[in-house]
Structures are given as C-alpha cells and as structure tokens.
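1. here are the coordinates; sequence isn't available:
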C-alpha cells in the first residue's frame, strides 16, 4: 500500500511547486528582479499552499488510526502520502525560490505565454462577477449540493471490500460424512459450464487457522467474464440451489476469494457475525434461536448458520496427592490421558 500512496501523491507533490513557480514567473513579467520576484512570489502564496497541504493531511492522516486489517491496509498508504505531501510543501517554499533566483532572469518571461491564460482569466472574472451579483442563487445551489451529498451518504452502502465479480469463489462445507458426499458436490461443480478449474481440500480451509477434520472447502476458478453469460453471483445462486436440493444434511457457505481471505485475516471467517455473551448457556441458546428466526426472514440472507460451538472438550482435574501415591506426576497423567 505504500506504493499506492506514492501513486496517489505523484500528482499532489508537484502542485505546490508549480503554483509557487508560476507566481514567481508572473512577478518577473511585472519587471521585478529575480531575487525580488522569488521573495514576493513565495510570500504571497505561503498561506494558500500551507492551507492546501494541511487539507490533504487532515483528510488522509486520520485513516492511519484505523484498527484491524483495515488499519493495516491504510496506515502505510496514509503515512507515505502524508510524508510526501509535507516534503513537497517544504521544497516548494524553500528550494524552488532559491532555484528561481539562481536560474531565472527577467528575459525568461515571454509575453506570448500570457495569450493562453488571458482567456481563462476573463472567463473566471465574469464567473466571479456573476456569482457576486447573484448571491442568493449561489447560496441556494450550494445548499442543494450539500443536501444532495447528505442524502447520497445516507443511502449508499459502505464497506471495506466492495462486492465485485472476482472470477472465482470458495465453497465451504461442514459435514460428518466422508468423501462420498464431497464427490457429489464436485460433480455438480464440474458440470457447471462456467467452471474453468477447481481444487478441493478436506480437513483444512483456505486461511490461516486450523480447522476440524470434518470441514473443508472447494476453491473454484470460473472462466473469464467474456467467456460466460452469468456473473459469479448467479453461478453461486444456481449451485447453492442444486446442493440444497440434492445433497441434504450438510452446512454449506459460498464466499468470494478476497472476502474469504480478509475474513480469515480478521479472525471472522463469516461476512456477518452476531456474538452473544452471558453467564447462562441455556439463556444464550434461547436468545440465539429467537434472533436466528428473525434473521432468516430478512430478504437476501443466505448460508445462515445457527449456534456454533467449538470442538467437544473434557476437562480433567488431576489429584496431585493421589497421583503422587502412585508414583506419578501431573504431567505424566496428562500425557497418558492425551
């Protein structure tokens, strides 16, 4: 992401230098000496260039305070961009005036160059005069733009990873049977016309965490978008329906590859998780059943999973005194039990 920060900053880091250089060039055209033009030209724009740089820093630097995987992504980008823009400001108000004073001369100014900017200045002047003469209209348009922005902000969906057609998806299964059921799913994946290739793993899933032996996933690579008529979401919906009708008794979920990887990095493999905390398992189970029934009625909900528990556990408390009478230590008893 640091390279992404540099790519974004390329256009920003030259802005201050270009603006200061142009103003020094304008002062040369007014007949001032290079030292005087460099000093006055830089002094006039010191406030504006500092303000524009500060605006960029105020926008990007807070993103570096984000936590989790999102913070890991944005911290390097924001730090790189912020340092680059800040250094460009320093060079624009120190190094550029020195170079201008050293290498520019009054003869460097060309009157012909003003022909390109004069029409722009005239249009800009007319626009400013019109805005000052019709202040109510300008205020009304500004207010409407702000209200439109607020409206769109409250209506548009937000998220770290937008939904897109990645050209592949991960099919995860949770089952107590053997490979025979997985072979039935593989046959249906293979018969899908959009499938280019796939691989299956049993006893492991795509990610960084250890999984149970009765879990696995099928990583499917679909054909390029130009070679298929349906999107990845449509393919997933079709395959989900086939599995639910023909391969009962399993828990299955579909998720695209990047979403699955981001979820594993965050330690939350499911796109949306609702966690309940409490001291009574019976009360939590009852609350989970009530909430689950309401969640499943929400339009668009698929691959719902109810109460998820960890692997079964048995806790042994070793009586060290009794073990000592038999000539055993607690570690030796633990090794025998395990």
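-> Now that the structure is in, tell me what you want to look at. Note that the structure is predicted; figures quoted are calculated from it, not measured.
2. Please count neighbours and contacts with C-alpha atoms only from this point.
-> Noted.
3. quick one, helices of this protein?
-> All helices of the chain, identified by DSSP state H, fall at 2-13, 15-29, 34-60, 68-103, 114-133, 135-155, 179-191, 232-246, 257-266, 281-295, 320-325, 330-337.
4. Comparison target, given below:
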C-alpha cells in the first residue's frame, strides 16, 4: 500500500522508455510517463486515505486507541505519494540515461499475460460500448453493499486471544474469609483437573493498595493455558470455556463470569462492569430494584447468545437490627449514645488505654467473648449501667432481631442502581443488545422514577458506530 505509487511510476517509466526507444530522449519518456499516471495515482491514494478518515472522528477511549494509527497511515500514504511523484521520476531519469533496451519481440511476453491483456481489453471495450448498463450494474452493487450494512453484526473490536482465561467468581454476600478461601480451593482443584490448563492463580478480595473495590466474596481466577496445538479434547477456547462452565456449575452458590484479563480491564474502565453487556436499573427503593432485577435476569437469560447471565448479589445478608425504645431509655436516664457505644464495644471491642514503650506506642483494646458477636440472645443480655446505678439489659431498652438486608448499595451519579450483566457468545454484540432492548421494552414495566441504562462493551462500541454514521456523508463524498 505504501510502495504502490513508486512501483506504478517506475513500471510506467520503463514502459515508455521501451516504447520510445530511439524515437525520443529518455528524459522526455520519463516525463511523459509521470504525466500519464499522476492523476490515477493521486486519486488512488486519496481513496485509501478516505477509508481512514472516519477513525479521526472517534471520541473517548476508541479515539485514543485508533486515532494515532489512522494519522500515521494517512501521513505515510501522503509521503509515499510525494515520493512517487518527485523522487522516483528523478531516479528513473538517472538510472536510464541511455534508455531502456527494446524488447526482442512481442511474443517474448509470457503467454498468460497476453491472454490477460486481451481479456481485459475486450471487457473494457464492452463496458465503454454499454455505458448505461455498466453504470446501472455498479449502482446496484453499491446499493446492495449499503443494504448489507444492516445485516452485518457490530462489535467494538475483534476478540483477541490473550492466551489465558479470567474466571470471575462471586460467592454469597456475607461469606467469611475462611469459607471464601476454602471454596476457592475447591474451584482450583476442579480447574487443575483440565490438562489444557498450565497453572491457576486465584486472587480474593481487594489488593493491599485497594485498586479494586472487591469484597471477600469476590475473586479473580487466572487460568494460564498451554499452547493450543497440545490440546487433546478441545479445538477452540470457546469449547474449553463451555466445559469449564459445566464443571464449575457443580459448585453451588457461586456465580461465574468468563472473560480475559485485558478485556476485563477495558470493560471495567469504561463502565465499571466486567461483562459484555450491563443492564443498569436505577431507582430509589432497593427492594423494588431487586425485584425488577430478577425480572430482567429471567428475560435476559432466554435470549440466544446470553452467557454467564447474573445479577449483582447485594441483598439477603443477615443483619442484627437494634431498634431503640426511646421511652424506655428515658425511664432509666439513658440516651442513644450509651446504647450505640455498648453495642459497638460488644461487636468490635473498645480502646481503653495506651502503652508507651520508649518511642513505641501500643493501644489496648477490650473485647468481650465471641458469643456477643454471634449469638443474638447474648447480645440481648448485654448490661448497661444507668446514671442511678441500675444495671439494665439491652433488650429492656431496645428490640433486637435478625433481619435481612443489602450488603452494599451501589450508586452511580448519586442514584441507587443494581446491575444485571451477561456475556455474549455465538453472535455479535450489536444484534444481541438490540434484541435485549426490544424484549425488555415489551416485558418490563418500570415504576415512575425508575429507568434502565446499558453499559459494558456496548458503551464502547456505540461510540464508534455513532461517530461513523455522523461522518459518513463527509468522507463518502
């Protein structure tokens, strides 16, 4: 593509030198050869540059990724055109100062080239003689090409094979660190049973520097794969992922998401969701959001191509609720702060002193037995000392009960939201999202004040598509 212009210029110069052998000066032959191809060469390069112009209109991440490439290609093509129009004719005039040797005979050319030239000449003559039919045929082909755009799937960029797989695991909220580690070990043993996997690395929770907001119920499992040509049972990574999904589904209470490390980072950077498609339900009441999320999940799971469909597990976490009876507090001369400090001391201990050893300082904390953190009856029996010296049990001034509630409340732009996510396998992202939108509009009725937003890889791919459509009238001309 870069050297095409130079090749055409040199070839036409040699052709003119052969035809004008002994009839015109070599310099004049080179000059005429350059005049003959300057216009078609210029148009050819401009057409190629026009192909890259829409990329210059991209914004956001896609613009930062691809705009330098388009700028580099356009600059290289423009430079190659200048080289072909100036430097190549000058070098040809020096190289062939004495002219080019005349061909021995027309038959010296290869026979296949002669047949090709004759066929091209006949086809060109026929097209010139039937101009109306030629133009009509070209118009039909152009219209068919434009119409096919509506049948072509859309994605941000082709999926790259990174040579590894990332399995995101989500356990039930409220799981202890010990149980989370044990479950991850069970997952690791099942994964290592696959001979196609070279190594397994598991990360649970957030790292030390808190670059990711992950709880201990969340984890990333990195699968380092052996070379594909050594696999015995599977031919593609998609087949391996299907087998892994089938194997891991036997571990109950865990949601899985299969992706790749770099793809996951891009998705999370753009929309905060590690999936191809994220359906974000935004509203005020969390139980209502949870109910709507379940409906969306059921509808999404039935669409062809949906894989790893799941909803953020943020509810049904056991909580110990302490509802204070203010009238009872007033009878004993206590206040809300007394109850708050007592419950906090029972749950996490209380700092009572500090030990100083030279330049070192150590805090001394008082902690009650573990039963005051795990047994509701023991919490009810915690004693408070009233100003009059009376000892009052906690359940005399508060109602204590075990309830279920959200582990965390996700917000986006100051509004509560819950996310239903899914990956896409076996079809393109654009048609999948279009079908999801259509089905949710038919089946989901949102209360006033609630709305749906779409994110994930869709958020990345929608930018290039809209930019290309808006710039099409300009670069197509």
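-> Cool, got the structure. Just so you know, these numbers come straight off a predicted model, no measurement behind them.
5. looking at the helices of structure 1, which is buried most?
-> Highest mean neighbour count of these: helix 15-29, a mean of 20 (counted as mean count of other Cα atoms under 10 Å).
6. which helices and strands does that helix pack with?
-> helix 34-60, helix 68-103 (3 or more Cα pairs under 8 Å, 6 or more residues apart in numbering; DSSP states H and E).
7. which one in structure 1 is aligned with residue 55 of structure 2?
-> Residue pairing (TM-score structural alignment): residue 55 of structure 2 is matched to residue 63 of structure 1.
8. got the helices of structure 1 as CSV, with distance to residue 308 of structure 1 columns?
-> Output for the helices of structure 1, formatted as CSV (distance: least, Cα to Cα, whole Å):
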stretch, distance to residue 308 of structure 1
helix 2-13, 39
helix 15-29, 55
helix 34-60, 39
helix 68-103, 24
helix 114-133, 63
helix 135-155, 33
helix 179-191, 22
helix 232-246, 20
helix 257-266, 17
helix 281-295, 10
helix 320-325, 35
helix 330-337, 27
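9. Nearest to residue 164 of structure 1, out of those?
-> Of all those, helix 232-246 sits nearest to residue 164 of structure 1, with 8.8 Å by Cα to Cα.
10. ok so, going back, between the helices of structure 1, which one is nearest to residue 201 of structure 1?
-> Using Cα to Cα, those put helix 179-191 closest to residue 201 of structure 1, at 9.8 Å.
11. mean offset of the closest one relative to structure 2 (after superposition)
-> On superposition with structure 2, the mean distance recorded for helix 179-191 of structure 1 (mean Cα distance after the TM-score superposition for structure 1) is 1.0 Å.
12. That helix corresponds to what range in structure 2?
-> Against structure 2, helix 179-191 of structure 1 falls on residues 181-193 (TM-score structural alignment).
13. what separates the matching stretch from the chain centre, distance-wise?
-> 27 Å (Cα atoms, centre = their mean, to the nearest Å).
14. could I get the helices and strands packed on helix 15-29 of structure 1 as TSV with distance to residue 16 of structure 1?
-> Putting the helices and strands packed on helix 15-29 of structure 1 into TSV (distance: least, Cα to Cα, whole Å) gives the following:
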stretch	distance to residue 16 of structure 1
helix 34-60	6
helix 68-103	6
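15. Residue 183 of structure 1: which of these is closest?
-> It's helix 68-103; of these, that one is closest to residue 183 of structure 1 (Cα to Cα) at 35.2 Å.
16. now for that closest one, which elements pack on it?
-> helix 2-13, helix 15-29, helix 34-60, helix 257-266.
17. and the third one, how far from structure 2 on average?
-> Taking mean Cα distance after the TM-score superposition for structure 1, the mean distance separating helix 34-60 of structure 1 from the aligned residues in structure 2 is 1.5 Å.
18. nearest spatial neighbour of the residue nearest to the spatial centre of structure 1, skipping sequence neighbours?
-> In structure 1, the residue lying closest to the centroid (Cα atoms, centre = their mean) is residue 160, at 3.7 Å. Spatial nearest neighbour of residue 160 of structure 1, excluding adjacent residues (Cα to Cα, 6 or more residues apart in numbering): residue 70 at 7.1 Å.
19. For the aligned partner of residue 170 of structure 1 in structure 2, give its distance to residue 202 of structure 2.
-> Following TM-score structural alignment, the counterpart assigned to residue 170 of structure 1 within structure 2 is residue 166. As for residue 166 of structure 2, its distance to residue 202 of structure 2 is 10 Å (criterion: Cα to Cα, to the nearest Å).
20. Repeat that for residue 55 of structure 2.
-> 39 Å.
21. out of these two, which sits in the busier spot?
-> The neighbour comparison of residue 55 of structure 2 against residue 202 (other Cα atoms under 10 Å) goes to residue 55, with 22 against 18.
22. dump the residue contacts of that one.
-> 63, 66, 67, 70, 468 (Cα atoms under 8 Å, 6 or more residues apart in numbering).
23. cool, residue 216 of structure 1 as well?
-> 172, 173, 174, 200, 201, 202, 203, 204, 205.
24. which of the residues you listed count as buried?
-> 172, 173, 174, 200, 202, 204, 205 (16 or more other Cα atoms under 10 Å).
25. and which of the residues you listed is nearest residue 151 of structure 1?
-> Closest to residue 151 of structure 1, out of all of those and judged by Cα to Cα, is residue 172, at 38.4 Å.
26. Since that was my last question, I'll sign off now.
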